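> need a structure here:
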Amino acid sequence: MLDPRLLRTFVAIADAASFTIAADRLNSTQSTVSQQLGRLEAAVGQSLIDRSARPISPTPSGERLLGYARRLLALQDEAQTLLADPSGTITIRIGVPDDVVTQAMSQQFARFAERHREIRLDVTTGLSRDLTKRFRAGEFDIAIVKEARADGDARASFSEPLGWFEARDICNDWPDPIPLVTFPPGGLYRDLMIDRIERERRRWYIAFTGNSLGSVLSAIEAGLGVSVLPVSTVAAHAVRASSIFAADAPLVVSIYAWESDGATGELVAAMSEVLSDRPGEQINSKPLDKR
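Presented below is the predicted three-dimensional model:
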């Protein structure tokens, strides 16, 4: 591998057409510049500067190397500049349910990122039960989860009203068994639906399973079946409250974090502000003990 310092000396000599001027530009001495050129010539096995020419100039081999040397040095300078920039060198890992990543939440992320260019936000969406396990295992710095009741270390908790929804523009007299639109197994809404229907002694079947809130809402709009969803998620969609069952008891949306101060605490406060604007009411809000 060619030493970048020797290449830089070679380029300076070629550009200046003078050992003396090159030494001045490199804040070095003429003898050091001459020695470094000699080391580079020994490394490549070729004479690179015609010292007998007036002014001195690259040899044919030197001319061939010069373009490569400039590109190598430019890449080195670019890499050094990139590494000197702290942007995105610190990571905050966040786990959230799919429907929590709203425009308002994304705007809070954007404002936070503008204030903290050194921080990269790694956001993972998923089912609340899985997010809780991964947070407890230390995979996330912050997690928002939906649960029946908040644990004692929740930073803040908010009520999440639920409802049964069906297509707004399709008149449905739901058959027996009842078609359900659900999230995959393990989802809270899926379990709530099945438990409620079985308590009512009604029959059911899974008509559609979607991995995202958008796919579930689209299936409801198309009339594939009924589903339980948070009231806060349906306003912009062609769905309506179904009369098939009365609303279930609300869930709790809780935010957890391992740190309560610094940039993480600032982000938790911003995310809590978004959650507080959703339909429902705040249940608690308290600082976390540092761990």
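> going forward, measure contacts and count neighbours with C-alpha atoms only.
OK.
> can you count the residues close to R71?
11 (other CA atoms under 10 Å).
> packing partners for the strand or helix carrying it?
Using DSSP states H and E, R71 sits in helix 60-84. Contacts defined by 3 or more CA pairs under 8 Å, 6 or more residues apart in numbering; DSSP states H and E place helix 60-84 against helix 4-16.
> and the helix it packs on, what's buried?
6-14, 16 (16 or more other CA atoms under 10 Å).
> do the same with stretch 265-279
265, 267-272, 274-276, 278.
> contacts for it, please.
104-105, 108-109, 112, 142, 156, 158-161, 231-232, 255, 257, 259, 282 (CA atoms under 8 Å, 6 or more residues apart in numbering).
> mind giving me the ChimeraX command for buried ones among these?
Of these, the buried ones can be selected in ChimeraX as follows, counting by 16+ other CA under 10 Å:
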select :105,108,109,112,142,156,158,159,160,161,231,232,255,257,259,282
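> quick one: contacts for the residue most central in space within the chain?
Closest residue to the average C-alpha location of the chain: D122 at 3.1 Å, with CA atoms, centre = their mean. By CA under 8 Å, 6+ apart, the contact list for D122 reads 91-94.
> what helix or strand does K146 sit in?
Element membership for K146, per DSSP H and E: strand 142-147.
> buried stuff in that strand?
142-147.
> of those, just say which sits nearest to T209.
K146 (19.4 Å; CA to CA).
> now the buried residues of helix 4-16 in CSV, with distance to P86?
Shown next, in CSV, are those (distance: CA to CA, whole Å):
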residue, distance to P86
L6, 29
L7, 28
R8, 26
T9, 30
F10, 32
V11, 30
A12, 31
I13, 34
A14, 35
A16, 35
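> which one of those residues is nearest L83?
The closest of the buried residues of helix 4-16, once distances to L83 are taken by CA to CA, is R8, at 20.1 Å.
> now show me the structure for the sequence below, then we'll compare the two:
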Amino acid sequence: MVSALIDPVLLKSFVAVIESGSFTRAGERVHLTQSTISQQIKRLEEQLGCVLLDRSGPYIVATEEGEQLLGYAQRVLCLMEEAVEKLSEGRSQGEIRIGIPEDFATDPLTATLAQFVRAHVGIRLEVTVGLSNTLWQQFCAGEYDLVLVKQRPGQVPGRAAWPEPLSWIDSLEAPARMQDPLPLVVFPVGGLYRNEMIHALESTGRRWRISYTSASLASVRSAVARGIGLSVLPARLAQPGHQRLGCAEGFSEPPAMELAMHVRNNSPHRVLELADQLEAQCAKVVAVNA
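Below you'll find the predicted structure:
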């Protein structure tokens, strides 16, 4: 009685021989030696009790029984490949690496990211929060699929952009603006707000000093609220313990900035889907704070 179970490895070698017309070329296709391929075909023929290959001509061809088996073998191998591909896709659909500035790494965007992860369990999402200049340099170096960065309006065209007005921020209870030199609360070297702040003071001849430096937005806002110094921040980030300064206090409005989304060219669908969701959420955040 012929066994109903056929080793798919034997079927793979059988199909390779038929399609290539040679044991040697078949061995190259499946990465086996010619003798191993020959032995596998012999085992298959013995199991099925019939001759599958006609070796009499210049090329190996299928016998009538071999032709019948070929169709089944191709379908079996195709289904196996489809099953492996489907299961692999379910386990991991790839990785998405994104970078966002700290002031947008808050509930609205993290909620969007969490919802995306729950809907795509096979995708590994890697989020980095940092300074815009650093994120942009890393994006250009190929480290991210998508970034949200602060930049001067139109500096680098992106997928989308939203206005980000800046404002001088001082403490409400312990103002620091009357001190000379003017104490500044700043982000580390390279931070956009830091550059804008220093440039504005230099252009008016006002003396200044760095009183507090931090890469943390929460730390910067707290230092300003406690009267350690002034800072320039997005106007929407002013808190109850802050007061916004303008021309009446001798501070001209800083140049406008924008939040821009940049997505790598030829990104896969999953990245574009996430970009759509983040774009919609960013538009809502900006609209609420307009």
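> TM-score for the pair, please.
In this superposition the chains share a TM-score of 0.63, using TM-score structural alignment, normalised by the length of the second structure; 198 aligned residues with a CA RMSD of 2.2 Å.
> one step back: in helices only, show me the contacts of stretch 265-279 of the first structure.
104-105, 108-109, 112 (DSSP state H).
> does Q138 of the second structure touch L146 like I think?
No. Q138 of the second structure lies out of contact with L146 (CA atoms under 8 Å); the separation is 10.6 Å.
> now for the residue nearest to the centre of the first structure: what does it line up with in the second structure?
Superposed on the second structure with TM-score structural alignment, D122 of the first structure falls opposite E126.
> is it correct that that match falls within a helix?
No. Using DSSP: H, G, I helix; E, B strand; the rest coil, the assignment for E126 of the second structure is strand, not a helix.
> hey, where'd the helices end up in the stretch 101-250 of the second structure?
107-119, 132-140, 192-204, 217-225 (DSSP state H, counting those that start in this stretch).
> please identify the deepest-packed of those.
helix 217-225 (a mean of 20; mean count of other CA atoms under 10 Å).
> would you check the span in the first structure matched by that one?
Going by TM-score structural alignment: helix 217-225 of the second structure matches residues 213-221.
> so how far does that stretch sit from its counterpart in the second structure?
Taken over the aligned residues, the distance from stretch 213-221 of the first structure to the second structure averages 0.5 Å (mean CA distance after the TM-score superposition for the first structure).
> got the contact list for that stretch?
In contact with stretch 213-221 of the first structure (CA under 8 Å, 6+ apart) are residues 98-99, 165-169, 181-183, 208-210, 225-227, 234, 237-239.
> how does it look with 10 Å?
97-100, 165-170, 180-183, 207-210, 222-227, 229, 233-234, 237-240 (CA atoms under 10 Å, 6 or more residues apart in numbering).
> run through the residues that contact the nearest residue to A62 of the second structure once chain neighbours are set aside.
Leaving aside its sequence neighbours, A62 of the second structure sits nearest to L53 (CA to CA, 6 or more residues apart in numbering; 4.6 Å). By CA under 10 Å, 6+ apart, L53 of the second structure lies in contact with 14, 17-18, 21, 41-42, 45, 60-67.
> out of those residues, which end up buried?
Buried, going by 16+ other CA under 10 Å: 14, 17-18, 21, 41-42, 45, 60-62, 66, out of the contacts of L53 of the second structure.
> quick one: those as TSV, columns for secondary structure and distance to E89 of the second structure too.
As requested, these are arranged in TSV below (DSSP: H, G, I helix; E, B strand; the rest coil; distance: CA to CA, whole Å):
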residue	secondary structure	distance to E89 of the second structure
F14	helix	28
V17	helix	30
I18	helix	31
G21	coil	34
I41	helix	33
K42	helix	36
E45	helix	36
I60	coil	37
V61	strand	37
A62	strand	35
G66	helix	34
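> can you say which two of these are spatially most distant?
Taking CA to CA as the measure, these span a maximum distance of 17.2 Å, between G21 and E45.
> identify the contacts common to Q138 and L146 of the second structure.
In contact with both Q138 of the second structure and L146: G99, using CA under 10 Å, 6+ apart.
> and the gap between A114 of the second structure and H120 of the second structure?
10 Å (CA to CA, to the nearest Å).
> picking that back up, any idea how far the match of helix 217-225 of the second structure is from the middle of the chain?
24 Å (CA atoms, centre = their mean, to the nearest Å).
> now stretch 211-222 of the second structure
28 Å.
> one more: stretch 230-248 of the first structure?
30 Å.
> check stretch 268-277 of the first structure too.
For stretch 268-277 of the first structure, the distance to the chain centre is 18 Å (CA atoms, centre = their mean).
> residue range for that stretch in the second structure?
Under the criterion TM-score structural alignment, stretch 268-277 of the first structure matches residues 275-284.
> quote the end-to-end distance of stretch 218-232 of the second structure.
Using CA to CA, first and last residues of stretch 218-232 of the second structure are 14 Å apart.
> in the first structure, what residue corresponds to P255 of the second structure?
By TM-score structural alignment, P255 of the second structure lines up with A249.
> I'd assumed W164 was in contact with its match.
No. Between A249 of the first structure and W164 there is no contact under CA atoms under 10 Å: 11.4 Å.
> need the contact list for M80 of the second structure.
8, 74, 86.
> and F135 of the first structure, what's its match in the second structure?
By TM-score structural alignment, F135 of the first structure lines up with F139.
> so that match makes contact with T128?
No. Contact criterion CA under 10 Å: F139 of the second structure and T128 do not qualify, at 11.3 Å.
> overlap in contacts of those two?
With CA under 10 Å, 6+ apart, F139 of the second structure and T128 have common neighbours 97-99, 147.
> that'll do, ta.
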